[in-house]
Every structure is written in C-alpha cells, then in structure tokens.
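Undergrad: My questions concern the predicted model and sequence given below.
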Amino acid sequence: MTPGFAFSRHALALAAAAFTAVGAQAATTLIYCSEGSPEGFDPARYTAGTTFNASSQPVFNRVVEFETGGTKVVPGLAEKWDISADGLTYTFHLRKGVKFHTTDYFKPTREFNADDVVFTFERMLNKDHAFNKATSPSPSFEYAQDMGLPENIAKIEKVDPQTVRFTLKKVDAAFLANLAMDFASVHSAEYADQLLKANTANDLNVKPVGTGPFVFKRYEKDAQIRYAANEQYWRGKAKIDNLIFAITTDSAVRAQKLKANECQISIYPKPAEVATLKTDPNIKLMSENGLNIGYLSLNVKHKPFDNADVRRAINMAINKKSLVDAVYQGAGQVAVNPIPPTMWSYNKNVKDYEYNPEKAKALLAKAGFPNGFETKLWALPVQRPYNPNGSQTAELVQSDLAKIGIKTQIVKYEWAEYLKRAKAGESDIGMFGWTGDNGDPDNFLATLLSCAAVGGSNYAQWCDKEYDDLVNKAKQTSVLAERTKLYEKAQDVAKREAVWVPIAHSLVYQPMRKNVEGYKMSPFGSVQFYGVSLK
C-alpha cells in the first residue's frame, strides 16, 4: 500500500482540537472513526462495505447513483438515459465538463468521456482484458461475476464521446440499480493507459483516481487514510476541506475518541454503548432499521456440511432468540429468511427451524454422526452493522453446538484475510453478513446464494438448480408481482436446504458530534461525506 506519514492518537487529538479555533483553516477537517482497513481502493474488485466506504464513496462516481440517504436512482456521470422498449438496450448520455482528479501521480489531459465508462466495464467483463493481464494477481471482479453481468452484457459501445450504450442478452430488472452500486465506480482510461505503459497496473488499487468529491492523498495501513476536497468537483466543492479516516477497530475506543472530539463521526457502536452515548450532551445518535442480514454459512463443499440433515441439525441447535437478546441487546430481530422483512417479496409464510437440541441430535444420528464431530467456526473479526460482536456470537454458537456433540474451534483472521480465505472456500462454519446495496431482493438472493456467486460472496459454495432457476427468472421480468412469487419460492428452497443459519437483522446506529450538519444515513450502510459540514 502507499506509504503514509506518522500517525498517532496525539496527532488526531491536535487535529480535533483545531475545531475550536475560530476561523482556523483546520476547522474544515472532519475525522471519521472507521472500523477497519480497506482491502484496496479499486471498488470493482471487492464487496465489503468497509472497502467501499474508503474508496468508492469519497473518490469515485458512478454512471447513475442513489440519492443521498435514499434508494432512488438519480443521474450521476450520466445526466440522462434511455431504455429500449424490449428492456435490452440502455443508452447513457454523459455529462460534459467532468474532470478526473489531479494528483502527485496523475495529471489528466482530458475530461471524462465514454472511453472511461467502456474501460471500467470491459475490464470487469473480459478476463483477458490487457489491464487484467498486467495486474498481479489478476482480479476476479466478484461483484460483477456474482450478478452474472459478464454472461448477460452482450456489448458496450461508445456511440460518441458523450454517449455509451449497453446491450443485454436478457432483461435484467435490477440493471439500472446495479449500475448505481459501488463496484460500478468509473475509472480513468487515460490513467490506466499510463499505468500499463509504466508496467505499474497494480497502482490502480493503491493510488486511486476518480471524479468524486474527495481526492485520495495517503494511506497508512491499519492507521489512517487522508483525503482532500476536490476543488474541481462537478457538483461543487465539498463543505469540508480535509477528510481523515481514523481506523479504529475497537468499538469502545471509537466511543472514547468521539466523546473526546478526536473524531466527529464514528461507525457502529455496540448496543451496550448506545445508552452512554445518548447521555453525552455533545453527541447525537441517528438510527434506522438496517437493510441487512447477519448469518452463519455452512460450506457444502466440506464434509459433513454436504449433508442437509447436518445443516438442519445445526439450525435447530442454535438458540437464536437468546443469542440476539445477548448480542444485539434490543437492536436486532431474529432472522428467518436471507432478506430482511422490510424488503418487498419477503416470504412471511416461511417457518424457521425450531430451537430443539434433542431433535437436532436425532438428525445428526440419522446423518451418521451420533456422537457429533469436530469443525471450525470462523468469528467475524470486525464490528459490522449486521453483527455488533462477532466474538460473543461465536462463543454462544460454540456453546449451543457443544450441546449436540459438535465441537468447534473458533478461529479469526484479519478482515481482508478473512474475506480472501472465505472466497477461496476455506471456511467450515463461517460468520458473515450483508447490507443491501441497491434495495432489490436480487442483491441478496442472487449475490449471496446463486451458482454464479460460488467463489465470490456465496460462502456456502452452494449451487442448486431449482433455486438458481427461480432467481434468474425473477431478474428477467419487470412485473413486480411475478418477481415477488419467484423470490418467495426461492426463500422456501433456501430454508429447506438450510445452507445458512440466518441470525439477525439489526437496527443501525450512527453517532456523531452535535456540530456535524448535513449528514444522512444511507439505507445501504455506506458513509457519505459530501454535503456534510461542521458548525
């Protein structure tokens, strides 16, 4: 990663103290206490919210975007678009006058145009693209893969410098919303060409160049990321001049920093910390129902999880109500399906597996494991909106499984390593979660459990033809009632096959100092600082 400068708590304290200096230039510096380090700064290569918050949100734009704080698709780098009557052709009319960032490693010679959009997407669709071959290791672009974009996009055409046309093979009802997601952030083709010529293609992931509201300055792994406001941002310069991500993995330390004004916005307090934060006169606490799911995945490629009765036994063995009460402390509800109940097409008729250790033991015996077995349980190493305490969750699950004879060894990895190993199919029982990225059920049901997502975000490594046919058919119709029926049936299949133990949907809290103005919580769990100011 790009080397940074010396980082210390003292340095952040000095920066924060400067907020009290009337008229001081440092008054436009905002410090955000984030929960973990990004995997990189090329949004197309990743799926984690921690990475998107540090890369796509401050640095990049998409062709279309979600309105701040909402789910409506609005113009982004395209000022308007046309969709053909058959739903297969999308033509985007791009903005003029948009400039890419000028940095100490790139000086653009032209404005944003169609070449940049074509490069951005062709790189994701064509594994033999010259830039991919020059990158080591060659990226997998798992989000695009998980959604089946390479199979469904027939071609991307540059009609003229300000017009791009996408042609699909099949109707995709979620296509426009998909393009508003973080992975679809638009890169500079000119910058990519420069890197290719210099044989430094990997720099695209560590020295990002976008058109977004903030310019990347430097990163010190596990410590901090620094950005400066983009003076030439096409929507107008941000209200804060400098943005600092203070990477702080411990929730209690984040709360202390927020109280001490060492950061002005923090992510995800633990439920036990909420009451204390509410009593602080200098802090305000926003909250909303999260569009999320926390779950355990059971890797069907690893024995004995290839046996459905073993998977059902595990579902019956875990006391989810007790777990949610202990871990979420009133800020979560027991999950039944892979999608939250606030999302359209949620199947309220699906019955969860009852908590019944005795029946679970009987199922294990039927499957050939009367004395249980030994396995590994991966504990979530960072606090996420869908799970406030991975360690505590793991301990409770471990205790419940021990009661039916399943002995688990709890293992942990650093967050980026955790995701890398999980995508490679290494987990047995894995602890994961998801916050929706576009408000569509496809973003959960296909992205996390389809055959196309095996090797990506489908950590259960599960490929079921019946399930896959249902979610694929649902994408190919724009009739909401038909899509709903198909997704409801898919939830029935998912419950029957029991490749997950759905744990909880959480309430999400966002704490900040009272002098922060203009901040809007995102239903997708992202943090957005454009439009935010400090009084």
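TA: Cool, got the structure.
Undergrad: contacts and neighbour counts: CA atoms only from here.
TA: Noted.
Undergrad: Show me which positions of whichever helix in the chain runs longest end up buried.
TA: For the chain, the helix with the greatest residue count under DSSP state H is helix 480-497. For helix 480-497, a neighbour-count test (16 or more other Cα atoms under 10 Å) marks 483-484, 486-497 as buried.
Undergrad: neighbours of residue 439, just the number please.
TA: Neighbour count of residue 439, defined by other Cα atoms under 10 Å: 20.
Undergrad: Please report how far it lies from residue 520.
TA: 17 Å (Cα to Cα, to the nearest Å).
Undergrad: Do you have the helices of the stretch 351-500 of the chain handy? List them.
TA: Secondary structure of the stretch 351-500 of the chain (DSSP state H, counting those that start in this stretch): helices at 357-366, 390-402, 415-423, 442-445, 465-475, 480-497.
Undergrad: still on that earlier bit, now the longest helix of the chain: how far from the chain's centre is it?
TA: Offset of helix 480-497 from its chain centre (Cα atoms, centre = their mean, to the nearest Å): 23 Å.
Undergrad: Next one for the comparison:
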Amino acid sequence: MKNDSYWGDKPKLDKVVFKTVPEDTTRLAMVETGEAHIAEQLPVTEVDRVKKSSSMTLGRYPAFASDHIGINNSKKPFDDVRVRQAIAHAIDKKTILQGVYNDVGTVAHSSITPSMVGYSPNVKDLPYDLEKSKKLLAEAGYANGFKATIYLNDNKARVSLAEVLQQQLKQINIDLEVKVLEFGAYIEAANKGETELFLSGWGNATGDADYNQYNLFHTKSQGAAGNHAFYSNPEVDKLIDEGRKEKDEEKRKQIYEKAQQIEMDEAAMVPYRFSENLAAVQKGVEGVWISPAGHIEIDDVTLP
C-alpha cells in the first residue's frame, strides 16, 4: 500500500500486488488478458510470443547473471587441462546464442558480465576451433574421443542447449549422454561432485566480481558453496583473496582480470552467455525496469 508519510518522492501507485505464478505460460497469459501488468523471469522460449503480441511489449534489461557449461575438474578425463580446453574450443557460442536463446544476451568470454565491477574486455576466450580441439584430445590420449554425461535441470532452454552440445561435441568424437534431473536432485548431484559436464548459471546480488570469483572458483568454495567444477588453482585462490582486501579500484580490476584469464586458459568452465533480464509488460505501462541483480523496480511506474 502507498505510504503517504514517505519522506521521498510520492509513489504514483496506490498499491502493488505481487503474485507467485510458477508456470511461464500462465504468467504470460495473465499479462495478455489484462489480469496482470508485468510478468518477469520471462524464458527465452517465450520471447517471440511477446514480440508478436498486440497487448504486450518486451522488456530487456542488462543483467549480472551469466550462463556456463560446467566441467568437473576432479573427474577423469576432465582433470586433464587439455581435455577441458578441447571441449572449450569445440563450443560454437554464437550458434548457441542464436539458435537456443533467440539472441537474448551476448556471447560471454568470462564469468563476470559487463555490468559488474571487475569486468574486463581484455580477457581472452578460447575460440571455436575444431582442429585445435581434436589436436588437444589426441595429445591427451583421446584421439578416438570418449563417452560423457551432461547433467542439467528441466529448464527448457538448457534442454535445447544440451541437444545442441550433443551435436557440437560429436564433431570431436565425444558421445554425450543428456541427464535431465528435477532441480533439487540436480543441485544435490552438483554439490556432491557427481556430475561430469553440467549446465548452470550464476546470478549476482552485489554487482561485484568477488561474488562470482570466490564462490565459483576458490578452492574453499568447492561443492555446495558454488564451485561445482571442483576447480582448484593456488594462484587463482591467492588472486581472489587479494581482490577481497584491495581497496584501490583499478588494482582490483587488474587482479580480477588476471584471475579470469587463468580460469579461461585452463577452461575451468565454459562461460557462453552474458544474460539479460526479461519481462513481458502490458502495453501502456511505463517506468518499470529490472535491475541487473534481478529486482523489479516500480518506483516510477504509471499505468494506462
């Protein structure tokens, strides 16, 4: 309800009602029929429906979140850096962005997005290069490839991505089995290190690089804290610890740039997409936006 005694600018709305509606298509239908004004956490699979609608507009906003193909560094053959690098070189990220995500987001070259403190455009990705990939596998003793399992939850886009990855990795003779789990079961398997390859993402509540770096890459974060890749590199640990203590903004950026480059060179994981926050908005609704952290901002909203 509106607080008439609020010290700042007076709200334009008398009240706001938040409804939890788990089903994606139901949320959209509520906006389409006028039952709701905004439906957030719009899946990329519904973007075309919103674009074609006469009653909705598509809201697209920069995000702190990124998506990645996880690799369990502690399991054979993925404990060999050459195998991880081979996988990274075999991933065609542009095709994934276009075919799976309807060009929502941008191709990622690190786990830290452009909206975040600590992002650096200087971090280099391992480029798509099938010949390089095959050469690395041969050097690692897997010239004929191997079988592997990729784990994921039942998110529609990730299921589609897994099917694309099956085809892409088949080109370097990796026979990929897709294992789709209920979200809770997927998280439990990832926490315990039971996965081989896996599909995941990482949001960010602070907008600072430490939230990603410490949780995703520090040795102390292996398992439930977020380092499902079970990645461990003493130099990276040291850089992350230094980044936590450094007060100079430019020095912190350099520290995180160095850490990110090591992570990419060692293919600790394969970040493939810098995400966007999406919403379906009833036509005529003005002033709504979603912050990079994913919070819906309605201070300046006006209704038709």
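TA: Structure's in. What do you need? None of the values given here were measured: they were computed from a predicted structure.
Undergrad: Give me the TM-score for this pair.
TA: Overlay of the two chains. TM-score (TM-score structural alignment, normalised by the length of structure 2): 0.87; 299 aligned residues with a Cα RMSD of 2.8 Å.
Undergrad: against structure 2, where does the longest helix of structure 1 fall?
TA: The alignment of helix 480-497 of structure 1 onto structure 2 (TM-score structural alignment) covers residues 249-266.
Undergrad: do stretch 165-175 of structure 1 as well
TA: Using TM-score structural alignment, stretch 165-175 of structure 1 pairs with nothing in structure 2.
Undergrad: same question, stretch 130-140 of structure 1
TA: Taking TM-score structural alignment, stretch 130-140 of structure 1 hits no residues over in structure 2.
Undergrad: quick revisit: report the mean distance between the very next helix or strand once past the longest helix of structure 1 and its aligned residues in structure 2.
TA: Once the chain leaves helix 480-497 of structure 1, the next helix or strand it forms, by DSSP states H and E, is strand 500-513. In the superposition with structure 2, the average deviation recorded for strand 500-513 of structure 1 is 1.6 Å (mean Cα distance after the TM-score superposition for structure 1).
Undergrad: Identify the residue nearest the residue in structure 2 that residue 443 of structure 1 lines up against in space, chain neighbours excluded?
TA: In structure 2, residue 443 of structure 1 lines up with residue 211, judged by TM-score structural alignment. For residue 211 of structure 2, ignoring the flanking residues on the chain, the nearest one in space by Cα to Cα, 6 or more residues apart in numbering is residue 204 at 6.4 Å.
Undergrad: The one you found - how many residues pack around it?
TA: Residue 204 of structure 2: 20 neighbours (other Cα under 10 Å).
Undergrad: what's near enough to touch it?
TA: Residue 204 of structure 2 sits next to 64, 65, 211, 212, 293 when contact means Cα atoms under 8 Å, 6 or more residues apart in numbering.
Undergrad: Among those, which pair sits farthest apart?
TA: 212 and 293 (12.8 Å; Cα to Cα).
Undergrad: So for the two, which sits in the more crowded spot?
TA: With neighbours defined as other Cα under 10 Å, residue 212 of structure 2 and residue 293 compare such that residue 212 has more, 24 against 18.
Undergrad: which secondary structure element contains the most centrally placed residue in structure 2?
TA: By Cα atoms, centre = their mean, the mean C-alpha position of structure 2 lies nearest to residue 67, the distance being 2.1 Å. Take DSSP H and E as the rule and residue 67 of structure 2 turns out to sit in strand 56-71.
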